[in-house]
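J.: Sequence first, then the predicted structure:
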Amino acid sequence: MTVRYYAAARAAAGVDAESLEVPDGGTLASALEAARAVVRSPEPGAPQLADVLRRCSFLVNEIAAKDPLRRLAAGDQLDVLPPFAGG
């Protein structure tokens, strides 16, 4: 699966996107756990990815995903969206 990071999540991950292996029957929660387990090189001063993920919302194949038990497939795309400020 492809994971794309935006804004503060990108800074914490140190990459715009990455591929993660999702086992058969994997869930949103297990994909996020796999993302947390990757050794990272965040941007200087960026928070830890685990801290950012607690505040994020997620899109799976461009559809909002709120259920941590939502099933994922190997070809899915997961977008990680931290809270945005402004207006």
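T.: Good, I have the coordinates.

J.: okay, CA-based contacts and neighbour counts for the rest of this
T.: OK.

J.: burial count for Phe58?
T.: Neighbour count of Phe58, defined by other Cα atoms under 10 Å: 20.

J.: in which helix or strand would I find the nearest residue to it once chain neighbours are set aside?
T.: Closest residue in space to Phe58, ignoring its immediate chain neighbours: Val80 at 5.0 Å, by Cα to Cα, 6 or more residues apart in numbering. Under the criterion of DSSP states H and E, Val80 resides in strand 77-81.

J.: this is the other structure I want to compare:
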Amino acid sequence: MTTTVRVRYFAGARGAVGLAEETVSMPSGATVGDLLADLGTRHGEKLTRVLTACSFLLDGVAVRDRSTALPADAGLDVLPPFAGG
């Protein structure tokens, strides 16, 4: 059984991937950390570096614990640090 996750990329993460969003299938019971590892494998070193500085929203809620399980039909926003004023 799998769960589908809609991943939305912002700022530097979008630049590293070259996409605004994508849909990823993960095995049931997968965690945020599992998803991030999969994304790094898919998109390479540039995204892996960006992910180390990112914060994440899982279904609109900040998630810091990468062992958090992915719910069915989840949405994950990948938010690099923003600059500006």
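T.: Done, it's in. Here the structure is a predicted model, which is why all the values come from computation and not from measurement.

J.: How close are the two chains, by TM-score?
T.: After superposition, the two chains reach a TM-score of 0.89 (TM-score structural alignment, normalised by the length of structure 2), with 81 aligned residues with a Cα RMSD of 1.4 Å.

J.: about what we covered before: for Leu69 of structure 1, see how far away the residue nearest to Phe58 of structure 1 is.
T.: 16 Å (Cα to Cα, to the nearest Å).

J.: Those two: which is more packed in?
T.: Val80 (23 against 13).

J.: Verify the contact between that one and Thr2 for me.
T.: No: assessed by Cα atoms under 8 Å, Val80 of structure 1 is found out of contact with Thr2, at 10.8 Å.

J.: got the contact list for the strand holding Val80 of structure 1?
T.: Strand 77-81 of structure 1 is contacted from outside by 1-7, 9, 53, 56-62, using Cα atoms under 8 Å, 6 or more residues apart in numbering.

J.: what residue of structure 2 takes the place of Lys66 of structure 1?
T.: In structure 2, Lys66 of structure 1 lines up with Arg64, judged by TM-score structural alignment.

J.: Spell out the secondary structure type for the counterpart of Ala37 of structure 1 in structure 2.
T.: Matched across to structure 2, Ala37 of structure 1 falls on Thr41, judged by TM-score structural alignment. Secondary structure, DSSP: H, G, I helix; E, B strand; the rest coil: Thr41 of structure 2 is helix.

J.: What is the neighbour count of Thr41 of structure 2?
T.: Counted with other Cα under 10 Å, Thr41 of structure 2 comes out at 12.

J.: Also Lys66 of structure 1?
T.: 12.

J.: whereabouts in structure 2 does the strand holding Val80 of structure 1 align?
T.: Under TM-score structural alignment, strand 77-81 of structure 1 corresponds to residues 75-79 of structure 2.

J.: Now that stretch on structure 1. Mean distance?
T.: Superposing on structure 1 and averaging over aligned pairs (mean Cα distance after the TM-score superposition for structure 1), stretch 75-79 of structure 2 comes out at 0.2 Å.
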